[in-house]
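1. From the sequence below, what's the structure:
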Amino acid sequence: MADPVDFSTPDPTVRELLATHSNLSLDVRSGLMLDGVPLQAIADAVGTPCWVMSAETLRRRAAILLNAMKDAGLSISAHFAVKANDHLAVLEILARAGMGADVVSGGELLRARKAGIPASKIVFSGVGKTDAELRLAIEEGVSQINVESAEELEVLSGVAASLGSEIAVALRVNPDVDARTHAKITTGVAGNKFGIPYEEALDLYREAHALPGVKAVGYAVHIGSQILTMEPYRDAYRRVAELVRDTRAAGLPVSVVDCGGGIGINYRDEGAASPNAWAGAIRSELGDLDVRLAIEPGRWIAAPAGVLLASVVLRKAVRGGYPFIILDAAMNDLLRPALYEAWHGILPLSAHDAMLAPETASIVGPVCESGDTFAKTRELPPLQRGARVALLDTGAYGAVMSSTYNARPFAAQVLVDGGTWTVIRERQSIEYLWAHDIVPASVST
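-> Prediction:
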């Protein structure tokens, strides 16, 4: 499991977490710094909870990933998974770094276009594209649509034909390969809702060649997220390579293989997956197929670029047990711990707090759900009322999954770049929560 509930090793210390997060440092006076910018200063000015993203980390990690592919001799198109972080500033930074976009909705498609990503560098994935979304993708001229089922292929053919257009299509194959990740983020085993069963893919590819409005160009595969070892990738790519050869043997052309994404990071002490190893797996299994290759990374690029700042509202004593440290951030801000039992590092913003001897405590939010818990029995420096903390590695699947549950407004968002910081999304006002509510006259009279 990528996000296990129980661990056999001690929690990483403050020093160990800093050592594995090169964009963070601890200054004796200014406290925790992100790219040399004091996070206390941001919290003072903007308040908490507050998301903070590092532009330099986004650029650096995109470059590392792209260079790994280049060093492996791969000519590959990289499409950032917009579902990981859809802020326009993030998308524009990555577009300028050479990334396209992998989108799974019409809204994500339009966001990517707004950020300046050309339609020719956008791939449209997802299991439930509506007719309107398919029309939008065709009219925008996206690079390809990754089709997830025979039913979707039929609908897409009808939509494209009605527009007098033809759209490139890759069939997403479910290779029935266990990604060895959390059950809720695995996508490539039989029984998942994703993809076309491997045994049916060639017949459907043959059918696609006979349908109007679509041009079958190849296959796509995506087996999950937070993948830390290369064996699942190799197994999946080996099956796809076999499918490509069988398809060509049947007299059908194949020019594209979309390798998906899912490469994992080091949240705790599990170790991060290596982009070079991933590139090696792609090269060894798919490098001799003479196809255009694509990847769809998201988490590996964005997660380490972000932190969530929060303040301690209360320290609640528990007789005979460990204290609860109640933050002003909650599961409506950062859902991953409640949804996946995900582990996120937590560091005090104060250098003084960071140097204190650790205690065992549970870190929770104020939402009226028992699942509103960030950490159970975590070893942390003792945190008192008013102390501030940073929850680490929240740049992916953090702000983008937020809600306004319990009438809690969306938190502010900040971008650190070149030694300065800028608010890139204002904190939502309480009044905005009901600004678009409509009370019928029959209710108020």
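2. can we go C-alpha only for contacts and neighbour counts from here?
-> Fine.
3. Please tell me how far the residue nearest to P381 when sequence neighbours are not counted sits from L380.
-> With CA to CA, 6 or more residues apart in numbering as the measure, P358 is the residue that lies nearest to P381, at 4.0 Å, once sequence neighbours are left out. P358 is 5 Å from L380, where distance means CA to CA, to the nearest Å.
4. More neighbours: these two, which one.
-> When P358 and L380 are compared for neighbours, L380 comes out ahead with 24 against 16, by other CA atoms under 10 Å.
5. Quick check: that one touching I363?
-> No - using CA atoms under 8 Å, L380 is not in contact with I363; the gap is 9.6 Å.
6. Now do the strand ranked longest in the chain: which elements does it pack against?
-> Of all the segments assigned as strand in the chain under DSSP state E, the longest by residue count is strand 306-316. Strand 306-316 sits against strand 50-54, strand 324-327, strand 388-391, with contacts defined as 3 or more CA pairs under 8 Å, 6 or more residues apart in numbering; DSSP states H and E.
7. I have a second one here; can you model it like the first so I can compare?
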Amino acid sequence: MTTSKHTALSDASIEQAVERFGTPLYLYDAAVVEQKVTELRSCFPEQAELFYSFKCNPLVGIAQLLLRQGCRVEVASGGELTAALHAGYDPSNIVFTSPGKTEEELRLAIRSGIYCINIENMNEIALVDQIAAQHGKTVDIAIRINPDEPQQHAASIKMSGVPSQFGMDPSFLPEAIETALRMANIRLIGFHIYLGTQILQAEAIVRHFGQSIRTAVELADRYGLELRFLDIGGGFGVPYFPKETALDLSALQQGIAQVWQEWGSNLANTRLAVESGRFLMAESGVFVSKVLYTKESKGSHYVIGDGGSHQHASSAFLGRYIRSNFPMRVIGEGVGEQEVTVTGPLCTSTDVIGNKVNLPLASAGDLIVVEKSGAYGLTHSPTMFLSHPVPAEVLIDHERHYVLRERGQFSDCLRGQHPLAEGVTL
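-> This is a model prediction of the structure:
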């Protein structure tokens, strides 16, 4: 039996939480989140503002924890915007980024008076201007840029330098900028340039930081813009797998300082946004599944738990071609080790959250703990499949437990549904 290095996520603490809140369970440690905020902030100039990427874990309680740490927030939907406002974020500290914002979502953003809408295509410029006119407002926008330069495989999921639904290619920028400048109800205040996600090479982030500033400054000079806002994105990675190494924060800090020494004076009056979700949250959380059964099938050993891929799709690598296992451990009395496949309760062969992993011998009632599950866990998962209740999500903050999401019930699957008897004639 192994023990997490973080006290709040130790075996004893997890067992105590399971006794109170049941399984499956997401459990988060507030102290780890706070530590990650401090670490990331130390890498950037004081002027930079840390924006929490709400998509990675949209719990209102988590958002409030990060608000308490002085974070701003980046949202990607009307639902996320609603939750961010409910969490207490000032609209002046909210930016909205998404390649497919609906008219309804844009109306909500404009009515709410958020700081900036990051624009991703030409049609969106005209739509924002139209809605702004209807509300009698002038709306601040930034144009998201998809640079031409490939990013040398720095990001595990690339969002720039390749064909993408995200942002505008440089060839479209002159038209986009000139169109925005002509519009009566929008104000172009800056640019958004996002490299990608899960980057573990400090030099790649430093290079992107410098390139982004250079691009934004040059565009502002060329078109006579006051560069009031620059969103350089994030993509700070977390090592999940054996051959991965942690992002070198010392190298990142030194590299960013050098870039800032060269370019900082150009951004004296610019609001500088740095985004992060995974780096802040991943290592703060675990996913806990209780072993229901163990079995052998044609020479392979299986551990079947009550939590599966519909509740933690990231650990099951749903939608990816190459599979790697999240780090995981067993809490129980098992001794020795064997190669097992850890599954959930679903009626599909893709419900595998650990494929041929070496774990201590588990028995019914033991707990499977999937590490580094604080980001892109439940929010990233197809929870409707098989209509299981959603897991509880609980935060441990200074030895107190806070239920951030209550455990679902069987009847939740009926919410919003109507029987045929209630049909409406067209």
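8. Matching P382 of structure 1 against structure 2, which residue comes up?
-> Matched to structure 2 by TM-score structural alignment, P382 of structure 1 sits across from L361.
9. now G164 of structure 1
-> Checking TM-score structural alignment: G164 of structure 1 goes with G136.
10. cool, and G98 of structure 1?
-> Mapped onto structure 2 by TM-score structural alignment, G98 of structure 1 lines up with G70.
11. quick one: the equivalent of G61 of structure 2 over in structure 1 and I117 of structure 1, what's the gap?
-> Taking TM-score structural alignment, G61 of structure 2 has A89 as its aligned residue in structure 1. In this view, A89 of structure 1 and I117 of structure 1 are 12 Å apart by CA to CA.
12. the more surrounded of those two?
-> Summary of the neighbour comparison: A89 of structure 1 and I117, criterion other CA under 10 Å, with I117 having more neighbours (22 against 16).
13. helix, strand or coil for that one?
-> When classified by DSSP: H, G, I helix; E, B strand; the rest coil, I117 of structure 1 comes out as coil.
14. Now do the same contact list for it.
-> Each residue near I117 of structure 1 by CA atoms under 8 Å, 6 or more residues apart in numbering is listed here: 92, 95, 100-101.
15. Let's see that with 10 Å instead.
-> For I117 of structure 1, the set of contacting residues under the criterion of CA atoms under 10 Å, 6 or more residues apart in numbering consists of 91-92, 94-96, 98-101, 109-111.
16. Same question for I196 of structure 1.
-> Contacts were defined as CA under 10 Å, 6+ apart; by that measure I196 of structure 1 touches 147-150, 171-175, 188, 190, 202, 204, 221.
17. Could you count how many residues lie near Y322 of structure 1?
-> Other residues near Y322 of structure 1 come to 16 when the count uses other CA under 10 Å.
18. Tell me which residue of structure 2 lines up with it.
-> Residue correspondence to structure 2 (TM-score structural alignment): Y322 of structure 1 is matched to S300.
19. Please pull up the equivalent of N174 of structure 1 in structure 2.
-> Counting by TM-score structural alignment, N174 of structure 1 corresponds to N146 in structure 2.
20. next one: V312 of structure 1
-> Under the pairing rule here (TM-score structural alignment), the equivalent of V312 of structure 1 within structure 2 is V291.
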